[in-house]
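heads up, no residue letters with this:
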């Protein structure tokens, strides 16, 4: 069910949500959080689809904030709010409100969003593209317990990642880090099997990839050594080599989603290291809403990150 609202208010949107839920007989009590997506028209569709996919595991109210600084549909620049309320099959297992803010109201998006947050429920703010330099101090970001960015979507991914270092606050995370979970788990498991000292490490990946950079920093923090970087054809990370006195530990994903794990004195193992969808990445992030201390360590590339315990 869709309800279109033109030149509206947060109160009218809230009433429309109640009306929609009553019409389809769906209560709000099953929702576990509010997801705020800050995006543009170009990326709104894909972002909403990813959030709907994640809502299968985490039923939520999704508020999509689209700031429109150009002329509104009425041909003027006056402050204006349009909304589209989606409930039932149109919004996965939760409910979605698409907010289009025009003119001056776009500078006060937090005032529009605040009355629409689910009471007594966590808030997660996600910027699929164009994240602020300091997410925690952004007016919308300040509403969230968790703030999700994606350095890979930036025109200069490594520069965006470096900005995250200086602006990091507990609750921040980045999908470039989430994409590393299978790699980190595989490396930790490999080290658990061998229990030998790592004397050298090399990461081979496509140039300028923020996930590869975070992996290098994580290994650097955990192993206490410099990590060699090599550029490969990709996609993303292709090979990680850990040198030991008994031979190399190698995870090689140079072809397709299936990787091979090589340990000295053991047969080669196959590992599933597919490139996961955005919906899967968001679902993973929503499983834990506390601060991700390991991300903070990896971001800075220093400290104590025991690679045996992920």
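Noted; the coordinates are in hand. Treat the numbers as computed from the prediction; the structure is a model and nothing was measured.

contacts and neighbour counts: CA atoms only from here.
Noted.

what packs against the helix or strand residue 202 falls within?
Under the criterion of DSSP states H and E, residue 202 resides in strand 198-205. Under the contact definition 3 or more C-alpha pairs under 8 Å, 6 or more residues apart in numbering; DSSP states H and E, strand 198-205 sits against helix 210-223, strand 228-231, strand 237-244.

And here is the other one:
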């Protein structure tokens, strides 16, 4: 069920929520947190709402969407309340702010926050340079960004590293959970040898590839090279060098990975690229600071960048030997060659033939 409240106020929105609860029980009091989504009003807003709806099935919450509209328009608040099948296991309040209100999202959010419940802020696309200093970020215990959705993912990741504060996290980091689990499990298998170096290959603009390389550099304390992939999506391959041979985890198609280890058969592992809703659900499971993510950000300067090794040129095939001439052809060629004076017999035969 969707209820539109054009040109309204937050007090009227709150009153409508209470009426719906009292009259039909459409929204129940089983919410564990408030999720605030901050974005610009547009088509992608619905994608973020869909991801939040799916995540709410694991974490029932109140979702407040702050959709900033045109700043040159007259100051206006258009609200929309979604419950039931249109809101998953949550209640969704969409606030479309126009004019001077577009920059006053925090003031519109505060009256709608659930009492005595934690607040999580999520910027699904463009995020502020300092999420912890943002007015909405100051209301939240956790602040979720997504470097991969930024216009310049690698630059956005550098900004996250420079301005990190406790409670910050990034969905580019959450997408590494399966890779980290498989690599950790592989090192638990014999032979238990020390890793001496590592190489991580991925797309040039993949922040998850940089974070995985930094995580390996921090946890293994070895030199790690970050290589640009010529094909494939996201993270393509990881190689851990050991004395007995390398541990290789490759995922060229973005779906299924192959794990190769010395003395072990090749294993196929599920490494499907994670959807936003799965990553969001994982981040909503914890409200405390992520120390491993913080240490990984500090390890970004430790990785070195290299180029993909050039393809080895194929050796040229030697030219085939020419076919041997027949006896008649050899005799004709020998006769045609200039040389010393012919023998007397040859001269006589030539004279008689003429």
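Yep, it's here. In this text the structure is predicted, and so the values were computed from the model without any measurement.

List the TM-score for the superposed pair.
The TM-score (TM-score structural alignment, normalised by the length of structure 1) is 0.93; 298 aligned residues with a C-alpha RMSD of 1.5 Å.

what's the most buried one of the helices and strands packed on strand 198-205 of structure 1?
helix 210-223 (a mean of 23; mean count of other C-alpha atoms under 10 Å).

so that one corresponds to what in structure 2?
Aligned using TM-score structural alignment, helix 210-223 of structure 1 spans residues 207-220 in structure 2.

ok so, going back, could the helices and strands packed on strand 198-205 of structure 1 go into CSV alongside distance to residue 154 of structure 1?
Formatted as CSV, these follow (distance: least, C-alpha to C-alpha, whole Å):
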stretch, distance to residue 154 of structure 1
helix 210-223, 10
strand 228-231, 20
strand 237-244, 18
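
Next, the angle strand 237-244 makes with the strand holding residue 202 of structure 1.
Strand 198-205 of structure 1 runs at 170 degrees relative to strand 237-244, counting by axes from the mean of the first three to the mean of the last three C-alpha atoms, to 10 degrees.

Mean distance between strand 198-205 of structure 1 and structure 2 after superposition?
When structure 2 is overlaid, strand 198-205 of structure 1 sits 0.7 Å from its aligned residues on average, using mean C-alpha distance after the TM-score superposition for structure 1.

Touching that strand from outside, list them.
212, 216, 223, 225-245 (C-alpha atoms under 8 Å, 6 or more residues apart in numbering).

just so I know, which of the helices and strands packed on strand 198-205 of structure 1 lies nearest residue 163 of structure 1?
Closest to residue 163 of structure 1 of those, according to C-alpha to C-alpha: helix 210-223, at 12.1 Å.

From the contact counts, what lies against the closest one?
Judged by 3+ C-alpha pairs under 8 Å, 6+ apart, helix 210-223 of structure 1 is in contact with helix 157-167, helix 175-178, strand 198-205, helix 293-300.

Redo the ones you listed as a markdown table? Include mean neighbour count and distance to residue 256 of structure 1.
Below are those laid out as a markdown table (neighbours: other C-alpha atoms under 10 Å; distance: least, C-alpha to C-alpha, whole Å):
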| stretch | mean neighbour count | distance to residue 256 of structure 1 |
| --- | --- | --- |
| helix 157-167 | 17 | 24 |
| helix 175-178 | 22 | 19 |
| strand 198-205 | 19 | 14 |
| helix 293-300 | 20 | 27 |
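
Next, format these as JSON lines and append distance to residue 268 of structure 1.
Listed next are these as JSON lines, based on distance: least, C-alpha to C-alpha, whole Å:
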{"stretch": "helix 157-167", "distance to residue 268 of structure 1": "34"}
{"stretch": "helix 175-178", "distance to residue 268 of structure 1": "26"}
{"stretch": "strand 198-205", "distance to residue 268 of structure 1": "19"}
{"stretch": "helix 293-300", "distance to residue 268 of structure 1": "29"}
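
Residue 5 of structure 2: neighbour count?
By other C-alpha atoms under 10 Å, the residues close to residue 5 of structure 2 number 17.
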